[in-house]
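S.K.: Below are the sequence and a predicted model; questions follow.
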Amino acid sequence: MSAEDAVIDLDVYRDGSVGPTTGRARRTVRSRIVLGLVAALVAGAVLGGWGVDRSREARARQERDATVALVAIPASADSGSTNAGGRALIEGSLAVVNAGPAPITVRSVRVESPTVLVHDLGRTRLIRPGGTGWIGVVVLSQCGETPGTEPLSVRFSVQTADGQVREAHYPVALVGSAWLDTLSRMCEPR
């Protein structure tokens, strides 16, 4: 092979058939490549948008399932007794409203204040969103000590829809409640 055969002169027009790299065929190949790239870009954008949307939905679902929003009110004082030490003990119930977007399970209820102790009876209660659960409690108070006008800070142990156990605090007013009325009657001198 001579050196002339190995060199291509770009200034010389070569007569020959039109191949895929020249003329109309070249434009067709180029337009197909561009069309393929545009299709891949559009498909990527659609799939990416769908993925971001799914991710947002999952994050919102996780936040919703982890939310604890509740309202608690002393509901009733069923029975009571006093002992020789001047302590009044009543069994009653606490109405708990689930104000959150997902069901919760109330595992325990506890109040520890200087004048009043409250704890649940050891039963869990599943409460649906917007529903009310009645939690059985024991209320213990020392006769002669005024409970005060400040609300009690009730500590709840709650299992949320995502399976996690969380603590929630809610202030419960004792003044004007059935609990305080019963405690006052029990502690009156006879």
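M.R.: Received, thanks. Numbers count the residues shown, from 1 in each chain.

S.K.: make it CA atoms for all contacts and neighbour counts henceforth
M.R.: OK.

S.K.: okay but residue 80 is in contact with residue 91, surely?
M.R.: Yes. Counting by C-alpha atoms under 8 Å, residue 91 is a contact partner of residue 80 at 6.2 Å.

S.K.: Helices along the chain, start to end?
M.R.: For the chain, the helices defined by DSSP state H cover 3-6, 23-65, 178-187.

S.K.: okay, now residue 156: neighbour count?
M.R.: 20 (other C-alpha atoms under 10 Å).

S.K.: before we move on, back to that, same drill for residue 80 and residue 91, tell me which one is more crowded.
M.R.: Each of residue 80 and residue 91 has its neighbours counted (other C-alpha under 10 Å); residue 91 has more, 20 against 16.

S.K.: Could you tell me how many residues sit around residue 70?
M.R.: Number of residues near residue 70 (other C-alpha under 10 Å) recorded here: 18.

S.K.: swap that for residue 171, sorry
M.R.: As a burial measure, the neighbour count of residue 171 was computed by other C-alpha under 10 Å and equals 14.

S.K.: show me the residues around it that make contact.
M.R.: Residues near residue 171 by C-alpha atoms under 8 Å, 6 or more residues apart in numbering: 72, 151, 152, 153, 154.

S.K.: this is the other structure I want to compare:
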Amino acid sequence: MHRGKRQRIVPSLTEYLLNIWLDPSTTSNSIEGLYRSASRHNVFKLEFTVDDIRNFLSHQSTYKRHLGFNLQYKQQKHTVVPGALVKWQMDLADMQNSAEYNDGTNYLLTIIDVFSKYALVIPLQNKQGQTIARALGYIFRIKINNKAYKPMILLSDNGKEFIAKEVKQLSIFQYTEHRGILMP
């Protein structure tokens, strides 16, 4: 039996960074954080740069999924609303990329009361007009203190799902004015 000195196996840079990235004791939730943690724990004397870290993280699905968006919008004028249940804004959030993790939910119908900022979210399988009308009908049947929970004005973009015949009919039946906003 050979009782010599044990050889230390040097991992590849990807393996090393993956071990640091997955270690909950390190603060490696950003490019800079992973670079600091990897530099601090670098017992194998591996050489790497911030660009190596950026390249490694660009291949990690969890990093890409939680990466923020840097979008800038023009500030809009203030909306004056006299009270709750006067004006609601609605839109669809596209969740098709994560539908397999969310029981097949492809879209989220999001509705916000402009006055109170109270939000409602309804998961949807598709974005057909009939599905949108069914979700709105469900919301309009809600009663709070024996009062129907529905707006006087319902705003949305001019998507086919919102200007569908079923949604228009429901708005008329519920005495709710539905306005499509022209989006640039």
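M.R.: Everything's here; your move. A quick note: this is a predicted structure, and the numbers were derived from the prediction, not measured.

S.K.: TM-score for this pair?
M.R.: Structural agreement between the two chains, given as a TM-score (TM-score structural alignment, normalised by the length of the second structure), stands at 0.27; 92 aligned residues with a C-alpha RMSD of 5.7 Å.

S.K.: from the helices of the first structure, which stretch is densest packed?
M.R.: Burial of these is given as mean neighbour count (mean count of other C-alpha atoms under 10 Å); helix 178-187 ranks first at a mean of 18.

S.K.: which helices and strands does it pack with?
M.R.: For helix 178-187 of the first structure, the packing partners by 3 or more C-alpha pairs under 8 Å, 6 or more residues apart in numbering; DSSP states H and E come out as strand 70-82, strand 87-98.

S.K.: Please name every helix or strand in contact with the last one.
M.R.: The criterion is 3+ C-alpha pairs under 8 Å, 6+ apart, and the helices and strands that strand 87-98 of the first structure contacts are strand 70-82, strand 132-142, helix 178-187.

S.K.: what comes up buried for the first one?
M.R.: Read it as strand 70-82 of the first structure. Counting neighbours by 16 or more other C-alpha atoms under 10 Å, one finds that the buried residues in strand 70-82 of the first structure are 70, 72, 73, 74, 75, 76, 77, 80, 82.

S.K.: Determine the longest helix present in the second structure.
M.R.: Every helix in the second structure considered (DSSP H), the longest is helix 129-140.

S.K.: circling back to that earlier point, and of the helices of the first structure, who's closest to residue 110 of the first structure?
M.R.: Of all the helices of the first structure, the one in closest proximity to residue 110 of the first structure, counting by C-alpha to C-alpha, is helix 178-187 (15.0 Å).

S.K.: List the contacts of stretch 39-54 of the first structure.
M.R.: Residues outside stretch 39-54 of the first structure that contact it (C-alpha under 8 Å, 6+ apart): none.

S.K.: Give the other helices and strands that the helix or strand where residue 16 of the second structure lies contacts.
M.R.: Using DSSP states H and E, the element containing residue 16 of the second structure is helix 13-22. Packing partners of helix 13-22 of the second structure (3+ C-alpha pairs under 8 Å, 6+ apart): helix 31-40, helix 50-58.

S.K.: Distance of residue 112 of the second structure relative to residue 52 of the second structure?
M.R.: When C-alpha to C-alpha, to the nearest Å is the yardstick, residue 112 of the second structure and residue 52 of the second structure sit 43 Å from each other.

S.K.: These two: which is more packed in?
M.R.: More crowded of residue 112 of the second structure and residue 52, by other C-alpha under 10 Å: residue 112, with 19 against 16.

S.K.: which stretch of helix or strand covers that one?
M.R.: Counting by DSSP H and E, the element that carries residue 112 of the second structure is strand 107-113.

S.K.: Same question for that strand: list its buried residues.
M.R.: By neighbour count with 16+ other C-alpha under 10 Å, strand 107-113 of the second structure contains the buried residues 107, 108, 109, 111, 112, 113.

S.K.: my guess is the second one meets residue 120, correct?
M.R.: Spelled out, it's residue 108 of the second structure. No. Counting by C-alpha under 8 Å, no contact exists between residue 108 of the second structure and residue 120, whose distance comes to 9.7 Å.

S.K.: Perfect, I'm done here.
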